[in-house]
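A.B. asks: From the sequence below, what's the structure:
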Amino acid sequence: MWLNENTLLLGKKVVLVPYTSEHVPRYHEWMQSEELQRLTASEPLTLEQEYSMQCTWREDADKCTFIVLDAEKWQAQPGTAEEGCMAGDVNLFLTDPGDPTLGEIEVMIAEPSCRGRGFGTEAALMMMSYGVTRLGLTRFEAKIGQENEPSIRLFQKLHFEQVAVSSVFQEVTLSLAMSELERQWLLEQTSHVIEKPYRARSPEPH
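C.D. replies: Below is the predicted model:
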């Protein structure tokens, strides 16, 4: 999505940056993992296919994606290649042409050393807040493999409720409608987030 190509979102634990070609080699390396292929229901791609996919993420109006960086690493080494700080990714799909206020959200913390540290929770909250304030979304869905219990628990913690189970695809669908109370809660959870122009790498003053 062109809208976020110059947007950086700085949180406490994670930094969200647009998915650029410099991130592709590490992303491709992650997606060779059979575990990640299974959890994300995806097929392995060649490196060339991954570069093509990165272009569609940037250009397609119905996809919004950010790469999740480890904020501590990113801030400790200004100017360091982002590839070395990558933790995962977070995506929004605007999949229903009849309802532009609905976004399907996915979050993946692919780097083993970054799991279990709250990165996925903060990344999902930041992306949801971006979807509400920048894309006009009022409802979110998450489709998660039945065996992916950590992801199911993550979204339940974010007030999502299970609304469907597909035995064919072996996945559950969770949903969250943004009432005024939910919107206020979400904006409070992300009130610390700073939006900056992408590529401005100077650390924030404390």
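
A.B. asks: Every contact and neighbour count from this point should use C-alpha atoms.
C.D. replies: Noted.

A.B. asks: Spatially central, which residue of the protein would that be?
C.D. replies: residue 90 (1.1 Å; CA atoms, centre = their mean).

A.B. asks: can I assume it is in contact with residue 67?
C.D. replies: Yes. The criterion here is CA atoms under 8 Å, and residue 90 meets it with residue 67 at 6.5 Å.

A.B. asks: still on that earlier bit, wasn't the residue nearest to the centre of the chain part of a helix?
C.D. replies: No. The assignment for residue 90 (DSSP: H, G, I helix; E, B strand; the rest coil) gives strand, which keeps it out of a helix.

A.B. asks: Could you pull up the contacting residues of it?
C.D. replies: 65, 66, 67, 68, 105, 106, 107, 108, 123, 124, 127 (CA atoms under 8 Å, 6 or more residues apart in numbering).

A.B. asks: mind checking the SS state of the closest residue to it other than its chain neighbours?
C.D. replies: The shortest distance from residue 90 to any non-neighbouring residue, by CA to CA, 6 or more residues apart in numbering, is to residue 107 (4.3 Å). Following three-state DSSP, we place residue 107 in the strand state.

A.B. asks: doesn't residue 122 make contact with residue 107?
C.D. replies: No. Counting by CA under 8 Å, residue 122 is not a contact partner of residue 107; they are 10.1 Å apart.

A.B. asks: before we go on, could you also do this sequence so I can check it against the first one:
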Amino acid sequence: MRVNEDTVLRGQRVLLVPYEPHHVPRYHAWMKSEELQKLTASEPLTLSQEYDMQRSWREDSDKCTFIILDAIQWDQGYPEEQCMVGDVNLFMVDPENPALAEIEIMIADPKFRGKGYGEESVRLMLYYGATTLGISTYQAKIGQENTTSVRLFSRLHFEEVSLSTVFQELTLHWKVTTAERLWLLDATPVTVETYSKMKRSGTELRD
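C.D. replies: Next up is the predicted model:
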């Protein structure tokens, strides 16, 4: 999605940055993991196909994706690719209802799991969708056995609306009511920055 191509969302632990071609090699290496393929219901891609996917996520108006960076490592001067933790995505799943979006989160690097990176990344994406993209209803589809993700979204006020026994998948929804919007804004410290300036300052830091 072009709208977020120069947007950075900074939280306390993470930075969300637009998915760029230089992120693809590490992302591709992650997705060779059978565990991640299973958790994300993904098929392995070639590196060329991964670059095509990155371009699709950038160009398509029904997709919004951010790469998750470890803010501490970034602030310490590590190269951007070494700071990568995972990704978080929104998919506009109903052309007749642009205010509905499906959200996905992946913490690809195991050493960052269980430390709050996933929850903060989801909060930031919920904030961005609600304040910038006009999203009023979110849904998350999670495999029944992925209890960690189910607990994460439950903490963020998502509620189960259906269970597919065929796909062994739960669907959860969260509606951005006035009360829930105020809760989200209060619970999500965020600074919005520009990616072009962040990259320039990062280059200066490393020179």
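
A.B. asks: roughly how far apart are the residue nearest to the centre of the first structure and residue 149 of the first structure?
C.D. replies: 18 Å (CA to CA, to the nearest Å).

A.B. asks: ditto for residue 76 of the first structure
C.D. replies: 33 Å.

A.B. asks: swap in residue 173 of the first structure?
C.D. replies: For residue 173 of the first structure, the distance to residue 149 of the first structure - CA to CA - is 13 Å.

A.B. asks: Show me which of those two is the more surrounded one.
C.D. replies: residue 173 (19 against 10; other CA atoms under 10 Å).

A.B. asks: which stretch of helix or strand covers the more buried one?
C.D. replies: Here residue 173 of the first structure, judged by DSSP states H and E, is contained in strand 171-177.

A.B. asks: Could you give the number of residues near the equivalent of residue 170 of the second structure over in the first structure?
C.D. replies: In the first structure, the residue equivalent to residue 170 of the second structure is residue 172, according to TM-score structural alignment. For residue 172 of the first structure, the neighbour count with other CA under 10 Å is 19.

A.B. asks: Helices of the first structure, start to end?
C.D. replies: 24-30, 34-40, 47-59, 71-76, 119-134, 149-157, 180-189 (DSSP state H).

A.B. asks: got those as TSV, with distance to residue 168 of the first structure columns?
C.D. replies: Below are those laid out as TSV (distance: least, CA to CA, whole Å):
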stretch	distance to residue 168 of the first structure
helix 24-30	26
helix 34-40	15
helix 47-59	26
helix 71-76	38
helix 119-134	27
helix 149-157	18
helix 180-189	32
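
A.B. asks: Buried deepest among those, which one?
C.D. replies: With neighbours taken as mean count of other CA atoms under 10 Å, these reach their highest mean count in helix 119-134, at a mean of 21.

A.B. asks: In the second structure, point out the residues matching that helix.
C.D. replies: Using TM-score structural alignment, helix 119-134 of the first structure pairs with 117-132 in the second structure.

A.B. asks: gap between that stretch and the chain center?
C.D. replies: 8 Å (CA atoms, centre = their mean, to the nearest Å).

A.B. asks: for stretch 56-63 of the second structure, same thing?
C.D. replies: 14 Å.

A.B. asks: for stretch 161-168 of the first structure, same thing?
C.D. replies: The answer for stretch 161-168 of the first structure is 21 Å, by CA atoms, centre = their mean.

A.B. asks: what sits up against that stretch?
C.D. replies: Against stretch 161-168 of the first structure from outside (CA under 8 Å, 6+ apart): 171, 172, 173, 174, 175, 176.

A.B. asks: The first one against residue 142, yeah?
C.D. replies: No. Counting by CA under 8 Å, residue 142 is not a contact partner of residue 171 of the first structure; they are 9.8 Å apart.

A.B. asks: of those two, who's got more company?
C.D. replies: Neighbours per residue (other CA under 10 Å) separate residue 171 of the first structure from residue 142, with residue 142 holding more: 22 against 18.

A.B. asks: hmm, back to that, mean deviation (superposed) between the strand holding residue 173 of the first structure and the second structure, please.
C.D. replies: On superposition with the second structure, the average gap between strand 171-177 of the first structure and its aligned counterparts reaches 0.5 Å (mean CA distance after the TM-score superposition for the first structure).
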